[in-house]
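K.L.:
Give the three-dimensional model of this entry:
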Amino acid sequence: MPDRISAISSADRLLALKTTGLMDSEREEAFDRLTELASRVLEAPVALVSLVDDSRQFFKSSCGLPGAVEAQRGTPLSHSFCQHVVNTGSALIVENAVEHELVKDNPAVTELGVISYLGFPIRVSGGHVLGSFCVIDTKIRRWSTSEISLVEDLTAIVSSEIELRISRNNSVDTAERLELLLDSAGEGIYGMDVAGNCTFVNSTCVELLGYPDGGELLGKNMHQLIHHSHGDGSEFPEEDCAIFKACCAREVSKVSGEVFWKKDGSSFPVEYSSSPIVREGKLVGAVVLFSDITRRLETENALAKALEDAEKAKRRAERADREKSRFLANMSHEIRTPMNAVIGFTELLGGYIQDAKARRYLDVIRSSGSSLLNLINDILDLSKIESAEIELSPGPCNLRDMASRLQLLFSQKAEDKGLRLNVVVAPDVPKSLNLDGERIRQVMVNLLGNALKFTEGGEVSLSIATLKDEGYPEKTTLIFNVSDTGYGMTEEDLKKIFKPFQQASSAARTSEVGTGLGLSISQSIVQLSGGKISAQSTFGVGSMFSVRIPAVEILKEEEQSIDTPARIDFDDFETSRILIVDDNLLNRELLDGYFAASSHKLFFAHNGERAVELAKEHQPHLILMDIRMPGISGSEAREIIASSPECNQANIIAVTASSMLGQEMKLRKVFHGYLRKPIRPHELYEEIAKFLPQRK
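P.N.:
Below is the predicted model:
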């Protein structure tokens, strides 16, 4: 029943408005004097007497409107604040429409400049709200109590004047008034007696059923005429009809999904409600209110199909994402495995080769291997960023040590190009900050590498400073800049350089090739750190990249990270039994080479099954366990070893060529340690230092 009541209530309001005879009427001095008075006393640019029907607002009186709107004497409801007064039956007070949730998207704000609004409902007998009396300003305005009271009083005068019009025009008799009311409703309405014969219809009912007038319906059995069959054409018995039950059992019912039949023999889906009519305790018939829901069903079907298509697209995207993850995991493993051998054996050979020419060749191999590894890391990092898998691991970070290592790392390249490399750390930079040192170093390496790549003369500089916040002494803002005197960039270059696979036009002037990913990855890392990276450049003069990361925690000096020892000697640890598990012979030989000069006892297994056997036989102190192997995987071998009483004391370090964050986090939870290929000697040293006791 709520829909029926709402429809009749709305129709009754419109009927009350209609009986005033004011819609589209001429201007009248009685109303104009009130709007002019309100505008003058309140110093408001605009005042209105606005009447609202079901599609527009009509200005019975207006003062101060723009010429075009004044000539039209109204606007669509899309441009109306007054409709909200009508809908709520309450005053609407708006100080700043731009920020007001109810009206901020109203076109009147952007197109007509309405900013402040004060309006009260024009209410007449019966409680119907016909419109509003309002004043409008084009600037932000705080309405005072006296101003609000004045507008409320003027609204009462307008309401009284309109009430007089209703009284004068209320010569329409009750029957005609009811007919007007029914015809104003947007739904079809018909009544019937206890036998089911039609007693009255409204114009919408006649139109929806396709009859020229109501005469062909009056006196006819409505079930037999319009409700005789289901949508599939099968018979619809009258005793099963909810409308019939409403008459017989005095039940109120609401039904959706059935059909009514038109005069031409076609049908349409309907939603209807039927209510019994009881007079002096006696059932005399029923009233039925119905609407054609064809368009609604089409919309619902279209929405359902769109949702189904979206779900299919989502499943395809998820499947593609899983396939991409599998591909990246496989690519990482397949490429990092040989890279482990290339880089690892290159470092081992460095200790054996003395011939200068051979060492130069070896340096080329080492440099090329590092470049290839950087390329792989960039592509995998970009994939992690795109899938939101990249995470930061903050910890103690010594920026002075980092700066020294960066200067050492890039000094040879700068010298080869005849460039000055300046690295400056401000004296007040704290010794230890809570940062993801590896990621911050990655950003600095990217920026310094680019600067050296695109500079042929002059200098490249890295400056690191901090800016303390007096309100938060335990935190600071990290600022570092990388500047150069290189080729520089154009305005167009600056717009695209932080996008993946985009490079500045100056890249064409150097023989060094990059992926175009470094700056995109750097920006993502800085943003994840809560900071911002920006670039300034003058073409032909040089560039400067600035990174600013606020609210970085200052750590105590004792919390500083332990530096990697300059000398890697695995005999620093007490002699231990170490089991090396890897299905790749070269990887086993590489680790054997790392431990060759030490006193540790090594055992080797080429698969998971053999690893379990050797672990039970030799009870190693430490196991370096490859993850992806044929047969029993490294994870499965770990579970077996961990559950075996004879060898469950061993510390097991996961060794993998995969770089997918999800897998890394899972492995770190179940293994004692984690190493990613290619493994450098110092990385191996740092990891096993967590588990093997130092030699006394």
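K.L.:
When you work out contacts or count neighbours from here on, use the C-alpha atoms and nothing else.
P.N.:
Noted.
K.L.:
now the strands: where do they sit in the stretch 201-350 of the chain?
P.N.:
Applying DSSP state E, counting those that start in this stretch to the stretch 201-350 of the chain gives strands spanning 253-261, 267-279, 282-292.
K.L.:
One more, so I can put them side by side:
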Amino acid sequence: MGLGSEFFRQILVQANRIPGFKATPFVAFIVWEAAYAIFFVDLHLRIGPVAKFLAVAGVGWLAIFYGWRIILAVYPIFLAGHLWLHHSASLPWLQGWFGPILGGAACVLVGLTSEYYRRAIYSERKLAESLEALADSLDQQTRFMAMAAHEIRTPLNAISGHTQLLLRAQDAGPAREGLVHIRKATEHLGSLVANILDLARAKTETLALNLSTESLISLLSDTVDMHTPFAALKGLKLAVSIDERIPEFVELDRMRLTQVLSNLISNAIKYTRTGSVTLEARVVHRKVDATNVEVQFSVRDTGIGIAAEHQKAVFDAFYKIDPRGSPGEGSVGLGLSIAAHLCKLMGGQLKLESVPGKGSVFSFSVRFEKASGGGESAIASSVANPGPTRAVWIADDNEANLIVLGRMLESLGFEVQAFGDGAEVLDFIEANDARPDVMILDAHMGRMGGLETAAELSSRDPSTSSIPRILLTAETLTPKLEDRMRSSFDQILYKPLDIDDLAQAMDRSIEQAMGSVDRGLTGHT
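P.N.:
Okay, the predicted model is just below:
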């Protein structure tokens, strides 16, 4: 009895080494087989095949419970017991072997099936956990890059703004040339930050368009004007050719279309030694109802060109061509990749035609919905003809940005009142019963940010709630957050701020303020 107990204990010790093994079901199996051997011997003689089923039922249960590996560990015990049972009952040898072998095979199949099922469930669970971890990692990465971009764009805004102001005041000479280089460097850094953020948002499929009624002709001219000083530094001619059939106003995402064209133009200037770079826009298709117009944009240069084997790869992220003697500056290879993605987002496809040594043409087409200009001809530009001096209140907790924004507005002919945060704006309104023509609020400020300030202003009387409000932010807003911001602000401007974009935003806000006079909007005091 002692020897048998020790043998049984050793079996349990070895079995416990099997992953997922539990002693209770195993002991239950042994008890079942023992009971069958002792009490059900005559069943083989009386009920034949049913008895075989009962004999292998215990092993089948183990197969379902543990999988096929446990069969290899315990089946010899079952086989020995079964043979002893047949020997005690004086059953034929063939019958003693056939039953357990056939039953064991069935149990192995059942065990394999159950194990593969458990593996599938386990793999599915692990996959779900991995996908959740990946999504969390991408979300953290996106939030980190957004925070980093905010911290970079905030000081960059001050550098870029003061540079633009100095360029407006500086005559030709070495000092102006140095300012152009500074301006170019800030543009490059700002573009790099935007491209990195857009690449991350493209991977998470959170990149979206924000359509508004804009002057397409003005956008094209402004984009070329922005790059003209950079082309002049290299002795290049930068031109624009606009089809006269293009309507003045269409529905578009101004920031994204400008981003694509700027990437293509700056890339063309970078890799062109001599000659010219030309932005062309022409109508390629009109719908019969004339509510839509398809425009093809092309950026043509006389640069070094791109070899055929590189032409597909140039749209891949981080792909760079660095031919010997290239006049281009260093880059990380994101501009064309982001441009191609944004073109696809706008319903087009960025294409390339290039001949090495002769130049390249990047082109894409976008279908726009025509829009009304809102009586633009009836209202003169507030920048070119400002009329009475308009009051603008600005709020920002960053002193450098507050100063540069104020000086930009003053250079455009506005009277500026500066505040450290939104709470100061509200306190000033309460104390002085004063109202500006336009407010420009930074998104994030100490005591009260722009969104909270706008919500408080909206709850006030019509003379306060109807004041045009512009949000200034260093963030690249997600579509959901941008929709939320636009419900509280009339316009959104992004840092680093371009003075021409500011002038256009002020034009629209002054037009809105003029239209609000009959609703009780007062001027500055």
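K.L.:
What's the TM-score once they're superposed?
P.N.:
Remark: TM-score between the superposed chains equals 0.69 [TM-score structural alignment, normalised by the length of the second structure]; 441 aligned residues with a C-alpha RMSD of 4.4 Å.
K.L.:
any chance of the strands of the stretch 201-350 of the first structure in JSON lines, with mean neighbour count too?
P.N.:
Shown next, in JSON lines, are the strands of the stretch 201-350 of the first structure (neighbours: other C-alpha atoms under 10 Å):
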{"stretch": "strand 253-261", "mean neighbour count": "17"}
{"stretch": "strand 267-279", "mean neighbour count": "20"}
{"stretch": "strand 282-292", "mean neighbour count": "20"}
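K.L.:
Out of those, flag the one nearest residue 354 of the first structure.
P.N.:
strand 253-261 (90.3 Å; C-alpha to C-alpha).
K.L.:
next one: the closest one to chain centre, how far?
P.N.:
On the basis of C-alpha atoms, centre = their mean, to the nearest Å, strand 253-261 of the first structure sits 41 Å off its chain's mean C-alpha point.
K.L.:
Indicate which one of the strands of the stretch 201-350 of the first structure is closest to residue 203 of the first structure.
P.N.:
Across the strands of the stretch 201-350 of the first structure, closest to residue 203 of the first structure is strand 282-292 (C-alpha to C-alpha), at 12.4 Å.
K.L.:
Hey, what's the angle from the closest one to strand 253-261? Just curious.
P.N.:
60 degrees (axes from the mean of the first three to the mean of the last three C-alpha atoms, to 10 degrees).
K.L.:
Any idea how far strand 282-292 of the first structure is from the middle of the chain?
P.N.:
The answer for strand 282-292 of the first structure is 49 Å, by C-alpha atoms, centre = their mean.
K.L.:
ditto for stretch 664-674 of the first structure
P.N.:
Distance, centroid of stretch 664-674 of the first structure to centroid of chain: 31 Å (C-alpha atoms, centre = their mean).
K.L.:
and that stretch, which residues are buried?
P.N.:
For stretch 664-674 of the first structure, the neighbour count (16 or more other C-alpha atoms under 10 Å) marks 664, 667, 671-674 as buried.
K.L.:
Now, the residues you listed that are in strands?
P.N.:
673-674 (DSSP state E).
K.L.:
what would the buried residues of stretch 664-674 of the first structure look like in TSV with distance to residue 526 of the first structure?
P.N.:
Shown next, in TSV, are these (distance: C-alpha to C-alpha, whole Å):
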residue	distance to residue 526 of the first structure
664	22
667	27
671	30
672	30
673	28
674	26
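K.L.:
between the buried residues of stretch 664-674 of the first structure, which is closest to residue 349 of the first structure?
P.N.:
Closest to residue 349 of the first structure, out of all of those and judged by C-alpha to C-alpha, is residue 674, at 25.7 Å.
K.L.:
check contacts around the aligned partner of that closest one in the second structure.
P.N.:
Aligning on TM-score structural alignment places residue 674 of the first structure opposite residue 492 in the second structure. By C-alpha atoms under 8 Å, 6 or more residues apart in numbering, the contact list for residue 492 of the second structure reads 470-473, 486.
K.L.:
Relative to residue 35 of the first structure, tell me which of the strands of the stretch 201-350 of the first structure wins on proximity.
P.N.:
strand 282-292 (41.5 Å).
K.L.:
Any figure for the gap between the match of residue 674 of the first structure and residue 473 of the second structure?
P.N.:
Noted for residue 492 of the second structure: a distance of 8 Å to residue 473 of the second structure, by C-alpha to C-alpha, to the nearest Å.
K.L.:
Residue 565 of the first structure and residue 442 of the first structure, how far apart?
P.N.:
In terms of C-alpha to C-alpha, residue 565 of the first structure sits 21 Å off from residue 442 of the first structure.
K.L.:
And for residue 405 of the first structure?
P.N.:
On the measure of C-alpha to C-alpha, residue 405 of the first structure and residue 442 of the first structure end up 13 Å apart.
K.L.:
and those two? which has more neighbours close in?
P.N.:
residue 442 (16 against 13; other C-alpha atoms under 10 Å).
K.L.:
is it true that that one touches residue 522?
P.N.:
Yes - with contacts counted by C-alpha atoms under 8 Å, residue 442 of the first structure reaches residue 522, the gap being 7.5 Å.
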